[in-house]
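Visitor: How does the following fold in three dimensions:
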Amino acid sequence: MTALATRIRRVGLPRLFVHLSVLLIVIIWLVPTLGILVTSIRDRDQITTSGWWTAFSNSAQTAAVRLAEPSAQRQEGASYVITGNVFEEGAPGTVRAFGVRVQEPAAFKAGETADLGDGEALTVNGDGSYVHSSTTPFEGNRGQRVYLTVATPPEFTMENYQTVVNAEGLGQSFINSLTVTIPATVIPILIAAFAAYALSWMEFPGRTIIIATVIGLIVVPLQMSLIPLLRLYNEISILFGVPSKTYAGIWLAHTAFGMPLAIYLLRNYIAGLPKEIIESARVDGASDFEIFMKIVLPLSFPALASFAIFQFLWVWNDLLVAIVFLGASRDQLVLTGALNALLGSRGGNWEILTASAFITIIVPLLVFFALQRYLVRGLLAGSVKGG
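Guide: All right, here's what the predicted structure looks like:
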C-alpha cells in the first residue's frame, strides 16, 4: 500500500487520472472489437448458445435425441437391454447430465443410473454411450426420447469469411469501397495543402475573409448541403451529357465535405512552421511552389497523416453520400451498403454479420495503426501553433 501511495505521489493525481481515463477508453473500444473478431470465427451453433467470452472454454448445450428402436434390444439374463451412443460417429462433446422430461433435462448426472419406473433403467455416460434396460421386452416402434446437457469443445472456422466473400458478394463491395475511399482521401489533402500554404505564407487581399469562411464551413451539417450539391451535380451531368452515378461524382462530394476541416487543420500547422526556414528559402531564390514542395510538404507530414486518418475513416464508413452519389446497384454498392443489406436478409446469422463487420473495420484499423504515431503530433501542433 505504501509503494502504491509513493507511486501515486510520484506520478501525480492529474496524470494518474489521465492514464486511467485513457485505459478505460481503450478497454471500451477494444472489447467490442475483440468480441466481433472472436464471434466471426466461431461455429454457428456455439454462437447461439454461449457468449463470445466463453469461446475458449467448453460450452454447454441442451439437445434432444432418441435412443435406438426396440427392435435393437437383446436379452441378457432376465433383462432386455438396448445399447448405443447418443453422439454421431466423430462428433465431439461430453455429456454432463441427462433427463427424460423436457422440464428436467439435467435431472441425472452423466454415469448415474436413472430409474424410469416399471422396471426400466437408463444410464448415459460422459462419452455418450448408454444402457437402456428393462425387466420386460421393449415395445413400440420408437426409441426413448432423452434430453442431454452436452459440453462441446471450442470450435473455430474460417468458413464464415469464405461465405461472406464468395456467396454474399462483399468482395466486389470491398473493391468499390477502396475505389471510393483512396481518391476521396488523397484529393482533398492535395488541394487543402496548397490552400493552407497560400493562407499561411502568401499575402493577398481577402485572406482573412477566406480563413473565416473556411472555419464557418466546418460547422455546416452535411445533410444541409447534400441536396443542393446533388441538384448542382445532376444539372452539370445533364448539361454535359455524362452519367450522374459515377465515381468522379462521389470523389468530388467527399472532397467538398472534407475540404474545410483539411484547410483549417493544415493551415494551423503550416502557419506554425519556423519563419526563418521560409525566409531563407526565399532569399536563396526559391519560388513559392519550390518552398511548398521541398520544405513545407515534408515538414507537414504529421498534419497530413492526421487528416488522412479522419478522412479515410469518414469516407470508408460513409453510407449516405455513397447511396446518393453512387447508387445502390450491385456492381457499385460500397461495403457499408452491402453490410446494411445483410442486416435485412441475414439478420439472424450472427456468424455472417460479425465476419462482414470485421472485414469492414480491418482496413481502417490498418490505416490507423500505420499512421497513429503522427496523429497526436499533427493534432497538437495544429491546435497550439495556429495564428
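Visitor: use CA for all of it now, contacts and neighbours both
Guide: Fine.
Visitor: Counting by contacts, list what the longest helix seen in the chain packs against.
Guide: Secondary structure assigned by DSSP state H gives helix 350-384 as the longest helix of the chain. The contact analysis (3 or more Cα pairs under 8 Å, 6 or more residues apart in numbering; DSSP states H and E) places helix 350-384 against helix 13-40, helix 44-49, helix 159-162, helix 247-271, helix 301-316, helix 335-345.
Visitor: Quick one: closest of these to residue 292.
Guide: Set against residue 292 and scored by Cα to Cα, those come closest in helix 247-271, at 9.9 Å.
Visitor: Give me the helices and strands touching that closest one, please.
Guide: Judged by 3+ Cα pairs under 8 Å, 6+ apart, helix 247-271 is in contact with helix 170-201, helix 207-218, helix 222-240, helix 301-316, helix 320-326, helix 350-384.
Visitor: in it, what counts as buried?
Guide: By neighbour count on 16 or more other Cα atoms under 10 Å, the buried set for helix 247-271 is 247, 249-255, 257-271.
Visitor: Please provide the structure for the following sequence as well, for comparison with the first:
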Amino acid sequence: MEMAGTKSRLTWAVNLAVGFLVLLWIIPTFGLLVSSFRDRDAISTSGWWTALSASEQNVIVRADAPDNARPDGAVWVLTGNVFDSGSGNVTAFGITSREPEAFAPGEVATHARGHQITVEANGDYRITYPEEPSGNRGQRLFVRAESPPSFTLDNYREVMFAEGMGKALLNTLTVTIPATIIPILVAAFAAYALAWMEMPGRALLIAAIVGLLVVPLQVAFIPLLKLHNNIGIGKGYLGIWLAHTGFGLPLAVFLLRNYMAGLPGEIIESARVDGASDFAIFRKIILPLSFPALASFAIFQFLWVWNDLLVAKVFLGTGEDQVVMTGRIVDLLGSRGGDWEILAASAFVSIAVPIAVFFSLQRYLVRGLLAGSVKGG
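Guide: The predicted structure is shown next:
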C-alpha cells in the first residue's frame, strides 16, 4: 500500500513522460520562432541556440576596384568596410588563401605587387598603392569576424507582403472560421435530437454516424465536386465550407451527442414539466452546459481546416484571392527552398493562430473528450 501523502513511482514516471513530450514540442517551436527573426547568413553559419551569443565566421570579401582609389599625397588610397551591415568585430585577416588569418587587426600586410593592406577591428580596410592603380577587380580579403547577435523583422515583412502570405492568411481565415462554426451549429441540433428526443430509427442513425467516422474522406472528393459543379457551386468558398462541414459532422455529432447524453436528465425533465419546448431546453440549458464539448470540437475542426491542403486544392481555385497558407508555403518551398529565413517566418505565421486557439480553449479539451465516458449512478 502507498502511504498517505506520497506519490507512486508510476505517477512520477507519467509526469516525466509528459514533461518530455512537452519539451519535445516546445523546443522545435521555439527554435523556429528564433530562426524566423535571423538573417540568411546567421542561419547558414550557426544554429538557433547560438542566436543570443556572438558568432564567429570566416568570410571572403572583395574590396572595391582599384579604379576607385584616390590620391593621398605621394600614394593612392582605397578605403571601405568588410561588413555589409557596418557592424562586427574582426579578429584576424589575411590576403591569401594559404594564410587566411596571418595578420591581427591593425597590422600591415604587404602584397607581392607592392601595395599594403590594413584591416581594423571594426572592419574598416585601407589599401595603399605606391602609384596610380588600374583595373576593376578588387583585392580579396580573408577575414575572421565576430558578429554580435542580430534580429530582424525583414523576414516577416517580405513574407507578409512580397511573398503574399498576408493575403493567404486572410484567405485561410475566410475558409476556417465558417468551416468551424457551421458544423458546430448543425451538429449541436442533431446531437440534442439523438440524445434527448424520441424518434424511430435513432439507434440506426447513431450507428451510421459512428460508421462514417472511419470512412476516408478522399472517396467523396470526385462525387462531391461533381455535385458542386452540377448545382452551380463550382470551386469557391461556399463549396469548401460545405465540404468541410460534411467531413466534420460525424465527429461533431458523435462528441456532442455523448456529452449531451451524460447531462443530468432531471434538469431536462423538470424543464419539460414546466412547459419548456425542446428548442427552449436546447437554447437555455443544453448549450450552456455543453460548452466544453463545443470547445473541444472547435479545436479539432479549426486545426484540421487550418492545416488542410488537400481539400483546399480540390474545392478552391488557384488564384491569389483563394490560395490558402498551406498552398502558399508549398509554393515557397519550390521557389525559395534555400531561403531558410523566409520559410521559418512563413511556417511560424502559419502555426501562430492555431497555437493561440488551442491555448485559449485547451482547458475544455479533456472535459469535452471524456464526456459521457463515466456516468454517475
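Visitor: Just the TM-score for the two chains, thanks.
Guide: Once superposed, the chains reach a TM-score of 0.87 (TM-score structural alignment, normalised by the length of the second structure), with 368 aligned residues with a Cα RMSD of 3.0 Å.
Visitor: once aligned to the second structure, how far is the longest helix of the first structure on average?
Guide: With mean Cα distance after the TM-score superposition for the first structure, helix 350-384 of the first structure departs from the second structure by a mean of 1.6 Å once superposed.
Visitor: starting at the chain centroid, how far to that helix?
Guide: When distances are taken as Cα atoms, centre = their mean, to the nearest Å, helix 350-384 of the first structure is centred 10 Å away from the chain's centroid.
Visitor: angle of that helix against helix 301-316?
Guide: Orientation of helix 350-384 of the first structure against helix 301-316 (axes from the mean of the first three to the mean of the last three Cα atoms, to 10 degrees) gives an angle of 150 degrees.
Visitor: Against residue 256 of the first structure, how distant is whatever residue of the first structure lines up with residue 259 of the second structure?
Guide: When the first structure is aligned by TM-score structural alignment, residue 259 of the second structure is paired with residue 269. According to Cα to Cα, to the nearest Å, residue 269 of the first structure and residue 256 of the first structure sit 21 Å apart.
Visitor: Also residue 281 of the first structure?
Guide: For residue 281 of the first structure relative to residue 256 of the first structure (Cα to Cα), the value is 32 Å.
Visitor: Likewise for residue 206 of the first structure?
Guide: Noted for residue 206 of the first structure: a distance of 21 Å to residue 256 of the first structure, by Cα to Cα.
Visitor: try residue 23 of the first structure
Guide: With the distance defined as Cα to Cα, residue 23 of the first structure ends up 36 Å from residue 256 of the first structure.
Visitor: cool, and residue 384 of the first structure?
Guide: Applying Cα to Cα, the value for residue 384 of the first structure to residue 256 of the first structure is 26 Å.
Visitor: what's the answer for residue 266 of the first structure, then?
Guide: Using Cα to Cα, residue 266 of the first structure is found at 16 Å from residue 256 of the first structure.
Visitor: With residue 61 of the first structure instead?
Guide: Applying Cα to Cα, the value for residue 61 of the first structure to residue 256 of the first structure is 54 Å.
Visitor: Then residue 181 of the first structure?
Guide: Going from residue 181 of the first structure to residue 256 of the first structure by Cα to Cα gives 14 Å.
Visitor: quick one: secondary structure of residue 321 of the second structure?
Guide: Look at residue 321 of the second structure: counting by DSSP: H, G, I helix; E, B strand; the rest coil, its state is coil.
Visitor: for it, what are its contacts?
Guide: Residues near residue 321 of the second structure by Cα atoms under 8 Å, 6 or more residues apart in numbering: 167-168, 171.
Visitor: Of the residues you listed - the most surrounded one?
Guide: The most crowded member of these, judged by other Cα atoms under 10 Å, is residue 168 (23 neighbours).
Visitor: What's the match for that one in the first structure?
Guide: Using TM-score structural alignment, residue 168 of the second structure pairs with residue 173 in the first structure.
Visitor: thinking its match is in contact with residue 339, fair?
Guide: No. Using Cα atoms under 8 Å, residue 173 of the first structure is not in contact with residue 339; the gap is 9.3 Å.
Visitor: re earlier: with distance to residue 117 of the first structure as extra columns, can I get the helices and strands packed on helix 247-271 of the first structure in a markdown table?
Guide: Shown next, in a markdown table, are those (distance: least, Cα to Cα, whole Å):
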| stretch | distance to residue 117 of the first structure |
| --- | --- |
| helix 170-201 | 57 |
| helix 207-218 | 79 |
| helix 222-240 | 72 |
| helix 301-316 | 66 |
| helix 320-326 | 66 |
| helix 350-384 | 43 |
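Visitor: Nearest to residue 130 of the first structure, out of those?
Guide: Residue 130 of the first structure lies closest to helix 350-384 among these, at 33.8 Å (Cα to Cα).
Visitor: Check which residues of that closest one are buried.
Guide: Using 16+ other Cα under 10 Å as the test for burial, helix 350-384 of the first structure gives 350-360, 364, 368, 372, 374-375, 378-379, 381-382.
Visitor: Same question for stretch 75-90 of the first structure.
Guide: By neighbour count with 16+ other Cα under 10 Å, stretch 75-90 of the first structure contains the buried residues 80-83, 86.
Visitor: What's the end-to-end length of that stretch?
Guide: 29 Å.
Visitor: gap between it and the chain center?
Guide: For stretch 75-90 of the first structure, the distance to the chain centre is 49 Å (Cα atoms, centre = their mean).
Visitor: What lies in contact with that stretch?
Guide: Contacts of stretch 75-90 of the first structure (Cα under 8 Å, 6+ apart): 65-68, 70, 72-74, 128-138.
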